[in-house]
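[1] Got a predicted model here, sequence first, then my questions.
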Amino acid sequence: MRQIIFDTETTGLDPSQGHRIIEIGCIEVVNRTVTGNNLHLYLNPDRDSDPEALAVHGLTTDFLADKPRFNEVAAEFLAFIQGAELIAHNAAFDVKFFNAELKRIGQGELAGQCGKITDSLMMARTLYPGKRNSLDALCDRLGISNAHRTLHGALLDSQLLAEVWLAMTRGQDALLIDVDDNGPSSGAGTAVGSFDGTVLRVLSASTDELAAHDEYLAGLGDACVWRALDAPAEVADA
């Protein structure tokens, strides 16, 4: 199973207002192992970043002036993600920017260029309801050091997210990923509802275990609600 953990930095919040991608960071994970085969690109957006965005990523117009434009690296990016599951935190944000960039060069949307797209933020909200689930918050919760993260960067954030993703999905192989390693994998982000329960072994209690359980219940006396539920109902006199 090949997964690409990815992140972008942009000139602003909305591609419909002309904002562009200025950095792409991709981390390859194969069979839950970070391979070191990464893709990192800076892009010339042909515009300035909004002050608020610049304060987040620190990528100035002067720094980006000699970098390639998206159309010059699109083929390299699309070849890298081909057939893989893409995983991003708040994926809808990154996807809308990629869709806008791909539209400019006459390409189809991102979802048609890869195997599937998974939002790690949605998984985190399911695992930790009611809690903060930003990348920084998840790093703190899962014991992943992000002390070196002073500014946002697409590659750095992808590296952190890869660690977070592997930590969040640890131990789920038997429940959320197809049991047959030789068959097609549904990916770690697959909904629990698609799980085939017929693959689980059913272990029945032994005679000794049943006897020990019965003895324990008997010792509870009148406080044992299970005894009351198991008792046959009394039939009222006619």
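    Right, received. Where do you want to start?

[2] drop to CA atoms for contacts and neighbour counts, all remaining ones
    OK.

[3] Chain neighbours aside, what residue packs nearest to the residue most central in space within the chain?
    In the chain, the centroid-proximal residue (Cα atoms, centre = their mean) is S120; its distance is 2.6 Å. Spatial nearest neighbour of S120, chain neighbours left out: H89 (4.9 Å); criterion: Cα to Cα, 6 or more residues apart in numbering.

[4] for L78, same thing?
    Counting by Cα to Cα, 6+ apart, the residue nearest L78 is Q113, at 6.7 Å.

[5] what about the strands in this structure?
    Taking DSSP state E, the strands of the chain run over residues 2-10, 21-30, 33-42, 85-88, 116-119.

[6] Take these and lay them out in CSV including mean neighbour count and distance to A188.
    Below are the strands of the chain laid out as CSV (neighbours: other Cα atoms under 10 Å; distance: least, Cα to Cα, whole Å):
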stretch, mean neighbour count, distance to A188
strand 2-10, 26, 10
strand 21-30, 23, 12
strand 33-42, 16, 13
strand 85-88, 24, 10
strand 116-119, 18, 9
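
[7] looking at these, which is closest to I144?
    Smallest distance to I144 across the strands of the chain (Cα to Cα): 15.4 Å, for strand 33-42.

[8] can you count the residues close to the residue nearest to S120?
    By the measure other Cα atoms under 10 Å, the count of residues near H89 is 24.

[9] Got another one to weigh against that:
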Amino acid sequence: MRHLEWTTAPLVALDLEGTGSQDRDAEAILEIGLVPMPDGRPDLAHAYHSLVNPGRRIPRRPWISPGLTNDTLAEAPAFHAIAPELTARLDGVYILGHNVQVDWRLLSRHCTTLRPAGLIDTLKLARAVHPGRSGHSLTALLHTYDLHDQVSSLVPGGQAHRALWDAAGAALLLPDLIHQLTSKRPFTVTDLLAAAAVPLGIETNHDTPEQICLL
């Protein structure tokens, strides 16, 4: 497969919203968005999105979206209830995200049995495309490539820094970054991995029942 064009790779864009790394191993997932990318383009018709009940009250923090309130999250499913869906959608695929290792570190902590094919990072790719740029945030890059309005049209009512919106943004950004990186045709799966793959570093030292994804 690796000699084939990159669009043949099984890709799913992922974004999580969590309580923050200062919670260390107690960091909770508050929201998750997944966008499959058949032929290298986001397919919102088959996307998945869910809020997640963290099982405790969350203090207000600047990086937590105002929409992720304790009252709203209290009505959401617990992580173990959505874990089978996540496993079905993410096992064996390449997970795409912006600074994807941060999301993967949190997800793999809660779902130790999950085994994706690898991680593809649009942040790493953006740094290769724009080495002299001072900022590589997803929002800034979407504005650079005039993609902000496209993301909003794909995710009606969504907003930046929410899981489904950011996952769709990373999915739209990837082809434009690849186009900027090289005029080589075809750009293969091997090329994509060389330019944008980051280590999985799967965590396996957490084994409480609520942290294991059950099939």
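    On my side now, so go ahead. In this text, all values refer to a predicted model and were calculated from it rather than measured experimentally.

[10] about what we covered before: could the strands of the first structure go into a markdown table alongside distance to E72 of the first structure?
    Formatted as a markdown table, the strands of the first structure follow (distance: least, Cα to Cα, whole Å):
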| stretch | distance to E72 of the first structure |
| --- | --- |
| strand 2-10 | 17 |
| strand 21-30 | 13 |
| strand 33-42 | 11 |
| strand 85-88 | 21 |
| strand 116-119 | 24 |
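
[11] Which one of these lies nearest to A100 of the first structure?
    It's strand 21-30; of the strands of the first structure, that one is closest to A100 of the first structure (Cα to Cα) at 9.5 Å.

[12] Go ahead and confirm E23 of the first structure touches T11.
    No: the pair formed by E23 of the first structure and T11 falls short of the contact definition of Cα atoms under 8 Å, at 9.6 Å.

[13] how many other residues sit next to K96 of the first structure?
    Neighbour number of K96 of the first structure under other Cα under 10 Å is 16.

[14] which residue lines up with it in the second structure?
    Mapped onto the second structure by TM-score structural alignment, K96 of the first structure lines up with R105.

[15] R162 of the second structure versus that match, what's the distance?
    In this view, R105 of the second structure and R162 of the second structure are 18 Å apart by Cα to Cα, to the nearest Å.

[16] G20 of the second structure too?
    14 Å.

[17] Of these two, which one has the most company?
    Neighbour count, other Cα under 10 Å: between G20 of the second structure and R162, R162 has more, with 20 against 15.

[18] List the contacts of the residue nearest to L78 of the first structure.
    78, 81-83 (Cα atoms under 8 Å, 6 or more residues apart in numbering).

[19] mind checking the longest helix of the second structure?
    Criterion DSSP state H: the longest helix present in the second structure is helix 163-181.

[20] Show residues contacting stretch 162-182 of the first structure.
    The contact list for stretch 162-182 of the first structure, computed with Cα under 8 Å, 6+ apart, reads 5, 27, 29, 32, 34, 120, 124, 138-139, 142, 144, 184-192, 195, 199.

[21] Buried ones among those?
    By neighbour count, with 16 or more other Cα atoms under 10 Å, these hold 5, 27, 29, 32, 34, 120, 124, 138-139, 144, 186-190, 195 as buried.

[22] from these, which two are the most distant?
    Taking every pair in those and measuring Cα to Cα, the maximum separation is 29.4 Å, between I144 and F195.

[23] aligned partner of T8 of the first structure in the second structure?
    Per TM-score structural alignment, T8 of the first structure is aligned with L16.

[24] Ok, L39 of the first structure next?
    Under the alignment (TM-score structural alignment), L39 of the first structure pairs with Y48 in the second structure.

[25] One more: T126 of the first structure?
    By TM-score structural alignment, T126 of the first structure lines up with A128.

[26] I'd like the distance between Y94 of the second structure and L106 of the second structure.
    Distance, Y94 of the second structure to L106 of the second structure, using Cα to Cα: 17 Å.

[27] now swap in P62 of the second structure and tell me
    Separation of P62 of the second structure from L106 of the second structure (Cα to Cα) stands at 19 Å.

[28] And these two? Which one has more around it.
    Per other Cα under 10 Å, whichever of P62 of the second structure and L106 has more neighbours is L106, with 22 against 7.
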